[in-house]
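A.B. asks: Here you go, sequence then predicted model.
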Amino acid sequence: MNSLDPDDSLSIELCLDEAHTRDAIDVMHRAFAEYTAKGETSGAMLETAESLAQEIAAGERVAVVRRGGEAVAVAKHHPTANGSLYFGRLGVIPEERGRGVARLLVQRLREAAHHEGLSGLACTVRAEEMANIALYESLGMTIVSRGVRTSRTGAVLQVVDMADDAL
């Protein structure tokens, strides 16, 4: 399923196939490199095209946003047992931040969720990422719980779980 934004320069591929995981990993690594620079390496940096292809084969979906054919944003997503569409690893390359790419991707994921008969979106966000939390709140999501998660790197992170108001 592909969609275009109003200026016709962005395309969104909601279900990347296993053969094209390199684009998604490249974006993921560029988007999450800032944590390494802060001394807090993200588990996203441990992912590879091969590990992502294995996840896709097991049912995970990967959305990629492209501008002029170049991958600029990515998000993993899958339906949950509670009837929502969970997304994670949403990342936008630094040069594209502040241009509405993440907003558009979340909106398209919500549309896909409703098209599938799901109740809405859910995600988990590092509690320190106030801008991400504010973005998701502006898109109709609320914090439903707070907790701690251990990253693939072993780091212990404070997180918030967010969901659409309807959930």
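C.D. replies: Happy to help now that I have it. Numbering: from 1, shown residues only.
A.B. asks: Only C-alpha atoms from now on, for both contacts and neighbour counts.
C.D. replies: Will do.
A.B. asks: count of neighbours near the closest residue to A71 other than its chain neighbours?
C.D. replies: Once flanking residues are discounted, A71 sits nearest to V65: 5.7 Å by CA to CA, 6 or more residues apart in numbering. The burial count assigned to V65 is 27, neighbours taken as other CA atoms under 10 Å.
A.B. asks: Could you check how far whichever strand or helix holds V65 is from the centre of its chain?
C.D. replies: Using DSSP states H and E, the element containing V65 is strand 61-67. Relative to its chain's centre, strand 61-67 lies at 9 Å (CA atoms, centre = their mean, to the nearest Å).
A.B. asks: after it comes which helix or strand?
C.D. replies: Using DSSP H and E, the first helix or strand after strand 61-67 is strand 70-79.
A.B. asks: Got another one to weigh against that:
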Amino acid sequence: MSTGVWIDQIGIDLDAGTQQVDEAIVVMHSAFVEYGHQGQASGAMVETADSLRAELSTGTRLGLARIGGQAVAMVKYRTADGGTLYFGRLAVSPEARGRGLASALVRALRGAARDMGLGGLSCSVRAAETRNIMIYEHLGMAIIGREDRRSLTGAVIPVVLMRDV
């Protein structure tokens, strides 16, 4: 698997590792803080560099996207039981949105899944985030189910389950 690729001048490192956890947490928090303003804080806001390092030690991997050397987007991912590459916490810093970073990360992850012999990507998305759902559908994913998930904050959040079609 290629871990460092450039897509439209965006540097993507799908094997960022523990040395870049601090940057990833900054990006994650800047991207997910808006949920608190909407009345339902994201579990991402209680994640720390230490908790992310601990998660990486159990097999989760970290991807970062950079523009001009600055981390502006991140994603966590792992192999899922269903034979897919499951991604979560895909986050783009507010000041970097609208530049195709989420799409670039999803495409890079799909390439990694293919290289690993997996059957594509899977993820879950807050059901209320119709824009994110539409982005993933545009990128070849479909809703395959719905459920409620308990956030790290304790809140129960309706989500849609998505998978490559």
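C.D. replies: Noted; the coordinates are in hand. Just so we're clear, the structure is a prediction, and the values are computed from it rather than from any experiment.
A.B. asks: How alike are these chains, TM-score-wise?
C.D. replies: Once superposed, chain against chain, the TM-score is 0.96 (TM-score structural alignment, normalised by the length of structure 2); 163 aligned residues with a CA RMSD of 0.8 Å.
A.B. asks: if we can go back for a sec, give the contact list for the residue nearest to A71 of structure 1.
C.D. replies: Contact partners of V65 of structure 1, counting by CA atoms under 8 Å, 6 or more residues apart in numbering, are L10, S11, I12, E13, A71, V72, A73, V74, V101, L105.
A.B. asks: Next, the angle from the strand holding V65 of structure 1 to strand 70-79.
C.D. replies: 160 degrees (axes from the mean of the first three to the mean of the last three CA atoms, to 10 degrees).
A.B. asks: how about strand 61-67 of structure 1: buried residues?
C.D. replies: Going by neighbour count (16 or more other CA atoms under 10 Å), the buried part of strand 61-67 of structure 1 is R61, V62, A63, V64, V65, R66, R67.
A.B. asks: mean shift between it and structure 2?
C.D. replies: Its matched residues in structure 2 lie on average 0.5 Å from strand 61-67 of structure 1 after superposition (mean CA distance after the TM-score superposition for structure 1).
A.B. asks: Mind reading off the mean deviation between the lengthiest helix in structure 1 and structure 2?
C.D. replies: In structure 1, taking DSSP state H as the definition, the longest helix is helix 21-37. Taken over the aligned residues, the distance from helix 21-37 of structure 1 to structure 2 averages 0.4 Å (mean CA distance after the TM-score superposition for structure 1).
A.B. asks: Contacts for that helix next, please.
C.D. replies: Contacts of helix 21-37 of structure 1 (CA under 8 Å, 6+ apart): 41-42, 44-45, 47-50, 52-53, 62, 64, 71-74, 89, 91-94.
A.B. asks: So which of the residues you listed sit within strands?
C.D. replies: V62, V64, A71, V72, A73, V74, R89, G91, V92 (DSSP state E).
A.B. asks: Would you mind putting those into CSV with distance to G83 of structure 1 alongside?
C.D. replies: Below are those laid out as CSV (distance: CA to CA, whole Å):
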residue, distance to G83 of structure 1
V62, 18
V64, 23
A71, 29
V72, 29
A73, 25
V74, 22
R89, 20
G91, 24
V92, 26
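A.B. asks: closest to E116 of structure 1 among the residues you listed?
C.D. replies: Relative to E116 of structure 1, the closest of those is V62; by CA to CA it sits at 15.9 Å.
A.B. asks: now the residue nearest to the spatial centre of structure 1, nearest residue through space, not along the chain?
C.D. replies: The residue lying closest to the centre of structure 1 (CA atoms, centre = their mean) is L90, at 2.2 Å. Nearest residue to L90 of structure 1, sequence neighbours excluded (CA to CA, 6+ apart): A75, at 4.1 Å.
A.B. asks: and that neighbour, how many neighbours?
C.D. replies: 23.
A.B. asks: which residues touch it?
C.D. replies: Contacts of A75 of structure 1 (CA under 8 Å, 6+ apart): V62, A63, V64, F87, G88, R89, L90, G91.
A.B. asks: Number of residues surrounding R110 of structure 2?
C.D. replies: When neighbours are counted by other CA under 10 Å, R110 of structure 2 registers 21.
A.B. asks: for the host helix or strand of it, which positions count as buried?
C.D. replies: In this assignment (DSSP H and E), R110 of structure 2 forms part of helix 101-115. Within helix 101-115 of structure 2, the residues that count as buried by 16+ other CA under 10 Å are 101-102, 104-114.
A.B. asks: Kindly report the same for stretch 21-33 of structure 1.
C.D. replies: Neighbour-count burial for stretch 21-33 of structure 1 [16+ other CA under 10 Å]: 21-33.
A.B. asks: Thanks a lot, see you next time.
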